[in-house]
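Asks: just to be clear, the model below is a prediction. Sequence and coordinates:
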Amino acid sequence: MPLAAVNGIHIYYRIDADAGDDAPWLVLSNSLGSDMSMWSPQVEAFAKKYRVLRYDTRGHGHSDAPQGPYTIDQLIGDVIGLMDVLKIKRAHYCGLSMGGLTGVGLAARHPERFERVVLSNTAALIGSDAVWTPRAAKAREVHGMVSLTDAVIPRWFTAGFIESQPLVLAPIRDVFRHTSGDGYASNCEAIRDADLRGEAKTIKAPVLVIAGTHDLSTTAEQGRELAGYIEGSRYVELDAAHLSNIEKSSDYTRTVLQFLGEHA
């Protein structure tokens, strides 16, 4: 199992590189309560053109879940640290929700490391203390993640998708239920304390913001606001809820590949 020692913890990662050793790098970053498997709908297509690096954010999947709370600085530093371990000098980046928030910080603070950046179903300020503190407390309870599953998953997809795609949802629910309660809670606290609105306005890289029309977690309005902070950014709205890369996988994949393939 590929683990990288980064910032005092071990980060689990996976590389798909059908495009060969000379292809550009593309880093994919997961949402809160998921793991790298959320990118399964995109990996095959992405790997035909890029060396794709997926990783489990700290507190998720097979990565370590050290005692929290975590900070957005740590989430940003983990990506840079992982890239350094793997000797990746420069890459494209695509993150969704929490991964998108991390991407805002990466693009603002490390412009020399990133070519093009996709910020999906996210915002520069997500939620508030009133949302995140009680959720973190619930996650730390015995069976807390099981209790949260039925509250959170219905916000990730539209009702029609949930009804018609039970086999797609089953492994997603399973990953959520078995995410470390402490890890999930600590990431809730990182999101709670992160306000990157000022930093977003400093981003100079080409940026694509993707939002979901039916997203209740990071609304389309928030997506448009984020795009408005970033000069020259592009905004695309998909007929989906929060995990738009899964609910509208073909549209999402096509949109991202088209953006990444453009030349300045």
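Replies: Nice, I can see it. Numbering: from 1, shown residues only.

Asks: going by C-alpha atoms from here, please, whenever you check contacts or count neighbours.
Replies: Will do.

Asks: can you tell me the helix or strand for the most centrally placed residue in the chain?
Replies: Taking CA atoms, centre = their mean, the centroid of the chain lies closest to residue 99, which sits 2.4 Å from it. Per DSSP states H and E, residue 99 falls inside helix 98-109.

Asks: how about the strands in the stretch 1-150 of the chain?
Replies: Applying DSSP state E, counting those that start in this stretch to the stretch 1-150 of the chain gives strands spanning 3-6, 9-16, 25-29, 51-55, 91-96, 114-120.

Asks: got those as TSV, with mean neighbour count and distance to residue 227 columns?
Replies: Shown next, in TSV, are the strands of the stretch 1-150 of the chain (neighbours: other CA atoms under 10 Å; distance: least, CA to CA, whole Å):
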stretch	mean neighbour count	distance to residue 227
strand 3-6	16	31
strand 9-16	19	29
strand 25-29	24	19
strand 51-55	24	25
strand 91-96	24	14
strand 114-120	25	9
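
Asks: also this one, for the comparison:
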Amino acid sequence: MAVASLSDLDVFYEFEGEGAPVVLVSGLAGVASYWEPNVSALARSNRVLRYDHRGTGRTTRTESRYSIELLADDLIALLDHLEIERASIVGHSTGGAIGQVLAARYPERVDRLVLYATWATLCPQMRMCMEFRQTLLMADGPPAFHRSSPIFLYPPRYVCETWPTIERELDRNIRNSTSQSIIRSRIEAVVGFDGTPYLGAIEAPTLVLVAEDDILTPPVASEELAASIRNARLTKLAYGGHAVSYCEPDAFNAAVSAFLNG
């Protein structure tokens, strides 16, 4: 990975492939490594950029008030630094919220938009999940927060079939975790986000993608997005939970590649 020194933080990023630029924007964890099962397939036809968000991974861990809009500003600053005038955006969960802000505020910078397992308004199911995760974080700290993540990310069958791998990932995530206060602030950014003012301003062709068994951002949230964005189409995958790109990478990669290069 390389580093981009922006005004108030150093952002770690990585490129792979050649072609039209595509930016992979991670969810709440914020780390570029989330896209490991997808980047090679997407890079066959595109120049793929992934990066660690502010406060996560190897990017500067700023102790401040986080918002989706702040994270969108960070991404624009990174694109400016890298002299990328226009790119397609693939955003997962929190990354999809960032994508909504980016596409609405800077329509000339967004070619195509993939909103994957994300939301515009917090449904009762998502609010309940996020409030529980925050309660666990504040009561028992980052290790307990990370240990609970598979409940919200993966289908039960996937957890049972791949538990040794998941357990190794959990141990790594705990070792590399950002601070309790940054995780809390990032959760508050998610809970406080309202995407509805942005949806009508999105002009880019948009793919809204969700798994039927996603319990964190259930299909009703994606249905709302698809109904509210011009030039949007909705694709539902049968299996994969909130992390379908991780659980079912072939199906995810095929759907996203067809949309980006169609």
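Replies: Perfect, I can see it now. Everything numeric in this text was worked out from a predicted model, so none of it was measured.

Asks: hang on, the earlier thing: the second structure: matching residues for the helix holding residue 99 of the first structure?
Replies: Under TM-score structural alignment, the alignment places helix 98-109 of the first structure onto residues 94-105 of the second structure.

Asks: quick one: contacts of the matching stretch?
Replies: 25-28, 68-69, 71-72, 76, 89-91, 109-110, 113-120, 190, 193, 195, 198-204 (CA atoms under 8 Å, 6 or more residues apart in numbering).

Asks: distance between stretch 246-263 of the first structure and the chain's centre?
Replies: 15 Å (CA atoms, centre = their mean, to the nearest Å).

Asks: quick check: buried residues in that stretch?
Replies: Within stretch 246-263 of the first structure, the residues scored as buried using 16 or more other CA atoms under 10 Å are 246-249, 252-253, 256, 259-260.

Asks: with stretch 215-227 of the second structure instead?
Replies: Buried residues in stretch 215-227 of the second structure (16+ other CA under 10 Å): 215-219, 221-226.

Asks: make a ChimeraX selection of the buried ones in the contacts of stretch 94-105 of the second structure.
Replies: Per 16+ other CA under 10 Å, the buried members of those correspond to this ChimeraX selection:
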select :25,26,27,28,68,69,71,72,76,89,90,91,109,110,113,114,115,116,117,118,119,120,190,193,195,198,199,201,202,203,204
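
Asks: just the contacts of stretch 94-105 of the second structure: which are in helices?
Replies: Using DSSP state H, the subset of these located in helices is 68-69, 71-72, 76, 190, 198-199.

Asks: OK, contacts around residue 158 of the first structure?
Replies: By CA under 8 Å, 6+ apart, the neighbours of residue 158 of the first structure are 214, 240-241.

Asks: one more time with 7 Å, if that's ok
Replies: 240-241 (CA atoms under 7 Å, 6 or more residues apart in numbering).

Asks: just the helices from the stretch 101-250 of the first structure, written as ranges.
Replies: 129-139, 144-156, 159-164, 166-177, 181-192, 197-200, 220-229, 244-247, 249-260 (DSSP state H, counting those that start in this stretch).

Asks: mean per-residue distance, the last one to the second structure?
Replies: Per the superposition on the second structure, helix 249-260 of the first structure and its aligned residues are separated by 0.3 Å on average (mean CA distance after the TM-score superposition for the first structure).

Asks: residue 33 of the first structure -> the second structure?
Replies: Looks like residue 33 of the first structure aligns to residue 29 there (TM-score structural alignment).

Asks: tell me the spatial nearest neighbour of its match, not counting adjacent residues.
Replies: residue 56 (7.0 Å; CA to CA, 6 or more residues apart in numbering).

Asks: I'd say the one you found and residue 32 touch.
Replies: No: look at residue 56 of the second structure against residue 32 with CA atoms under 7 Å: they stay out of range, at 9.5 Å.

Asks: overlap in contacts of the two?
Replies: Counting by CA under 7 Å, 6+ apart, nothing touches both residue 56 of the second structure and residue 32.

Asks: count the residues that sit near residue 157 of the second structure.
Replies: Residues near residue 157 of the second structure, counting by other CA atoms under 10 Å, number 11.

Asks: which one in the first structure is aligned with it?
Replies: So residue 157 of the second structure corresponds to residue 160, using TM-score structural alignment.

Asks: tell me how far that match lies from residue 213 of the first structure.
Replies: In this view, residue 160 of the first structure and residue 213 of the first structure are 14 Å apart by CA to CA, to the nearest Å.

Asks: tell me, what's touching the two both at once?
Replies: By CA under 7 Å, 6+ apart, no residue touches both residue 160 of the first structure and residue 213.

Asks: related to what we said a few turns ago, what about the residue nearest to the centre of the first structure, distance to residue 92 of the first structure?
Replies: Relative to residue 92 of the first structure, and taking CA to CA, residue 99 of the first structure is found at 13 Å.

Asks: ok, residue 230 of the first structure next?
Replies: Taking CA to CA, one finds residue 230 of the first structure at 17 Å from residue 92 of the first structure.

Asks: swap in residue 167 of the first structure?
Replies: Counting by CA to CA - residue 167 of the first structure and residue 92 of the first structure are separated by 31 Å.
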